[in-house]
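> Below is the sequence, then the predicted model.
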Amino acid sequence: MFQSLLTNFALILLILTVVTGVIWTLDLFVLSKKRREAAEKALAEYDQREAKLAADGVRMDTNKREEIASSLLRQPVWIEYSGSFFPVILLVFVLRSFLFEPFKIPSGSMLPTLFVGDLILVNKFTYGIRLPVINKKVIEIGQPQRGDVMVFKYPMDPQVDYIKRVVGVPGDKVEYKNKRLTINGKLASYEPLQDFLGDNNLEYSRQFRENLLGVQHHILNNDDSPVWVEKPMKFPGRENCVYDNEGFTCTVPQGQYFMMGDNRDRSADSRYWGFVPDENIVGKAFFIWMNLGNIRRIGSFQ
């Protein structure tokens, strides 16, 4: 559905952090010491030479000594730039890897909650601390809850990041029949709202306030879309799902989640490609920090 601001940016950032950090450390403890030793030796030789010349009555050039010291103590350009960029790169790496990561919404599958062009922030620690690049959880903090808007690695292609809403947690029985959700036998309630007009396709959709077992948010439906799921894939855990002419029923396996877009009839989600394993989780989306086409979009969302 969408990718982070730069493909493999986490790996690139890690490499830059390691390289600049190694250079900065090497200069701090080794190279700078060698430069000082070389400068002290050169200045001692210079002073000895100047003392001999002074004894012979030759006038000394005091600026020459400063030039020698400055030249020998100056950092090479590659060390200077590495040392300057390292703190900045390290800060970005820590913020992005463990705290917050930016993403851009490229499609309308989460309308009316998220619009095309929304720049969002994702909380990386809500569901636990994970190692960057390999995304392995090392510290348990919390688990995704029904109603959360979550970013995750697309199970069919982990290089791609998706965003959907959690509608089923491990062990849940999720039913979606005639475009109405039922979780563990409890039907979600639906309050009709004013029809929603899409910005891009100028298409009206029916809008509802869905109460997903206590979590309220808006969803869209289209009357011309079928109630059944067309051509679901053969995904891992497919045996946990039963499809019919009214929709489907799925039991969510342990350690996995069932995701759906709020634009229900315009979203490729768990109905089609299956469950999201815990190791694919990126974080919880919680804030729109910019939309260049509509600055009124800035703010938190449900």
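In hand now; what should we look at?
> all contacts plus neighbour counts: C-alpha atoms, from now on.
Will do.
> Show me which residues of stretch 167-185 are buried.
By 16 or more other CA atoms under 10 Å, the buried positions in stretch 167-185 come out as 167-170, 172-177, 179, 181-183.
> in the stretch 201-302 of the chain, which spans are helices?
Using DSSP state H, counting those that start in this stretch, the helices of the stretch 201-302 of the chain run over 270-273.
> quick one: the most centrally placed residue in the chain and Ile141, what's the gap?
Nearest to the geometric centre of the chain sits Glu101, at 3.8 Å (CA atoms, centre = their mean). Distance of Glu101 to Ile141, given as CA to CA, to the nearest Å: 18 Å.
> Over to Ile298?
From Ile298 over to Ile141 the distance is 28 Å, taken as CA to CA.
> More neighbours: these two, which one.
Counted by other CA atoms under 10 Å, Ile298 and Ile141 do not tie: Ile298 has more neighbours, with 16 against 11.
> ok, that one touching Phe286?
No. Taking contacts as CA atoms under 8 Å, Ile298 lies outside contact range of Phe286: 11.2 Å.
> Is Ser109 within a helix or a strand, and which one?
Assignment of secondary structure by DSSP states H and E places Ser109 within no helix or strand.
> so what's it up against?
The contact partners of Ser109, taken as CA atoms under 8 Å, 6 or more residues apart in numbering, are 261-264, 266-268.
> rerun at 10 Å
1, 115-116, 163-164, 220, 260-269 (CA atoms under 10 Å, 6 or more residues apart in numbering).
> put this beside the first:
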Amino acid sequence: MALEKEISTSPASTPVKKKSAFREWLDSIVFAVVAATLIRWLFMEAFTIPTPSMENSLLVGDFLFVSKLHYGTRTPKTPLQVPLTHQTIWGTDVPSYLDWIQLPQYRLPGFSDVQRGDVVVFNYPPELQHPVDLKTNYIKRCIGTPGDVVEVRDLQVFVNGTAMENPSRMENEYFVSTTTAVNEEKVFKENGISEYSTYTETYGDTIPSNDESGYLVYTTASIVETLKTYDFVRDVRVVKAPKDISEPSLYPSSSLIKWNRDNYGPITVPKEGATIQLTPENTAFYGDVIKYYEGNEKVEIADGKVSVDGKAISSYTFKQDYYFMMGDNRHNSADSRYWGFVPMDHIVGKAVFVWMSIDPNPTSVAGKIRWNRLFRVIE
């Protein structure tokens, strides 16, 4: 029995048209942008430190990676945006987004909650002219978590009545009393002090008397001990505000509150599900939270009273968690002491390590890169 074999024929195959060099280049660019956008959104984002508010833990010119996975990645709220931009298109003042569409925002599961002591990147809450995900990025240390009672007593932070361990590289402002003019480049720069000035006047009553001359510096307690060893240094003492001095620029802005940066609180950090009675003092503490960050419509605050959608309320239950943030440069940081709490939906991620550090004012070309800071874990 013969086996018949059928052979099918097909038309001659058409040669595949080779991509032009320009098309291959364009495809590569598109792929790179899409991949970078996904990585930046979902896993890790690079940031740089532009201000000294976190010194000496983080320095101006540090480049760091921030993990989105630790606290969970946020879904995009503003989809109409040029990829890999933030508020403006690179090198211009042209807005990089349109706020015509605002999506509900959710957070994917993360490795952990925000912990007290974490160094956190977040969107600056008072910047109400931008959508939440496009507000300016700030970096500070978390001092208070939801429900914590935060207080600063004579420079020391207390949480729930217990003194919080200070960051190892924390800075304060000091007056360095000297017998003669100082070679600033040699003495201060060589000791890692980037912020210093000759004394003119200061806030508080601890420095100096009229017959003293010297310098105001921002530095750590350990470097202060080094400065005291110089023979031209008479004394070094911290600049601090007495408890009875009121600093009007602090949060909350209310005549009921008489605090300053060194003696602040106590104040309770709002917690999701917690209910407060709206006394005049609580209205001062939490009125802005209710008005700007809770998604309420038509909130009015007047004479210590709050109304929502035209109805007066005597109590309020918070809809999300909040955090209290402070810079490690305690006397040169615009933080929660000045503008209030950070809502959970403003949290971007956890700062994990420095991958590059460039000194903005190097003493030599060879010293421009701070080699000892490369791949340093952020503590």
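On my side now, so go ahead. Everything numeric here is computed off the predicted structure, so don't read it as measured data.
> list the residues that contact both of Ile298 and Phe286 of structure 1?
Contacts common to Ile298 of structure 1 and Phe286, judged by CA under 10 Å, 6+ apart, are Ile120.
> Quick one: the helices in structure 2, in order.
All helices of structure 2, identified by DSSP state H, fall at 21-42, 184, 190, 221-227, 280-288, 336-339.
> right, so of those helices, which gets closest to Tyr124 of structure 2?
When the helices of structure 2 are compared by CA to CA, helix 336-339 sits nearest Tyr124 of structure 2, at 9.2 Å.
> packing partners for that closest one?
Applying 3 or more CA pairs under 10 Å, 6 or more residues apart in numbering; DSSP states H and E, we find helix 336-339 of structure 2 packed against strand 137-144, strand 322-326.
> Point out the most buried one among those.
Here the criterion is mean neighbour count by mean count of other CA atoms under 10 Å, and of those the winner is strand 322-326, at a mean of 25.
> Mean deviation, that one versus structure 1?
When structure 1 is superposed, strand 322-326 of structure 2 averages 0.2 Å from its matched positions, counting by mean CA distance after the TM-score superposition for structure 1.
> mind checking how far that strand is from the chain centre?
Centre-to-centre, strand 322-326 of structure 2 and its host chain are 10 Å apart (CA atoms, centre = their mean, to the nearest Å).
> so where is it in structure 1?
Residues 256-260 of structure 1 are matched to strand 322-326 of structure 2 when aligned by TM-score structural alignment.
> For the helices and strands packed on helix 336-339 of structure 2, could you give me JSON lines that also reports distance to Tyr264 of structure 2?
Formatted as JSON lines, these follow (distance: least, CA to CA, whole Å):
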{"stretch": "strand 137-144", "distance to Tyr264 of structure 2": "13"}
{"stretch": "strand 322-326", "distance to Tyr264 of structure 2": "12"}
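> Let me know how buried Asp157 of structure 1 is, in neighbour terms.
When neighbours are counted by other CA under 10 Å, Asp157 of structure 1 comes out with 8.
> Give me the distance between it and Trp273 of structure 1.
Distance from Asp157 of structure 1 to Trp273 of structure 1, counting by CA to CA: 11 Å.
> Show the residue spans covered by the strands in the stretch 1-150 of structure 1.
100-104, 119-123, 129-130, 137-139, 149-153 (DSSP state E, counting those that start in this stretch).
> residues in contact with Val77 of structure 1?
Contacts of Val77 of structure 1 by CA under 10 Å, 6+ apart are Gly83.
> Over to Asp118 of structure 1?
Asp118 of structure 1 touches 103-107, 287-295, 297-298, counting by CA under 10 Å, 6+ apart.
> quick one: what's aligned to it in structure 2?
Per TM-score structural alignment, Asp118 of structure 1 is aligned with Asp62.
> Could you report the distance from its match to Trp371 of structure 2?
According to CA to CA, Asp62 of structure 2 and Trp371 of structure 2 sit 11 Å apart.
> re earlier: got the buried residues of stretch 167-185 of structure 1 as JSON lines, with distance to Ile15 of structure 1 columns?
Below are the buried residues of stretch 167-185 of structure 1 laid out as JSON lines (distance: CA to CA, whole Å):
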{"residue": "Val167", "distance to Ile15 of structure 1": "37"}
{"residue": "Gly168", "distance to Ile15 of structure 1": "37"}
{"residue": "Val169", "distance to Ile15 of structure 1": "35"}
{"residue": "Pro170", "distance to Ile15 of structure 1": "36"}
{"residue": "Asp172", "distance to Ile15 of structure 1": "41"}
{"residue": "Lys173", "distance to Ile15 of structure 1": "43"}
{"residue": "Val174", "distance to Ile15 of structure 1": "42"}
{"residue": "Glu175", "distance to Ile15 of structure 1": "45"}
{"residue": "Tyr176", "distance to Ile15 of structure 1": "45"}
{"residue": "Lys177", "distance to Ile15 of structure 1": "48"}
{"residue": "Lys179", "distance to Ile15 of structure 1": "47"}
{"residue": "Leu181", "distance to Ile15 of structure 1": "45"}
{"residue": "Thr182", "distance to Ile15 of structure 1": "46"}
{"residue": "Ile183", "distance to Ile15 of structure 1": "44"}
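> What is the nearest of those residues to Val227 of structure 1?
Using CA to CA, the buried residues of stretch 167-185 of structure 1 come closest to Val227 of structure 1 at Lys179, 6.0 Å.
> thought that closest one was touching Asn221?
Yes. Applying CA atoms under 10 Å as the test, Lys179 of structure 1 and Asn221 come out as touching, 7.8 Å apart.
> overlap in contacts of these two?
264-265.
> hmm, back to that, in a markdown table, list the strands of the stretch 1-150 of structure 1 along with distance to Ile68 of structure 1.
Formatted as a markdown table, these follow (distance: least, CA to CA, whole Å):
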| stretch | distance to Ile68 of structure 1 |
| --- | --- |
| strand 100-104 | 47 |
| strand 119-123 | 51 |
| strand 129-130 | 50 |
| strand 137-139 | 52 |
| strand 149-153 | 56 |
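> I'd guessed Ile257 of structure 2 sits against Asn282; true?
No. Using CA under 10 Å, Ile257 of structure 2 is not in contact with Asn282; the gap is 11.0 Å.
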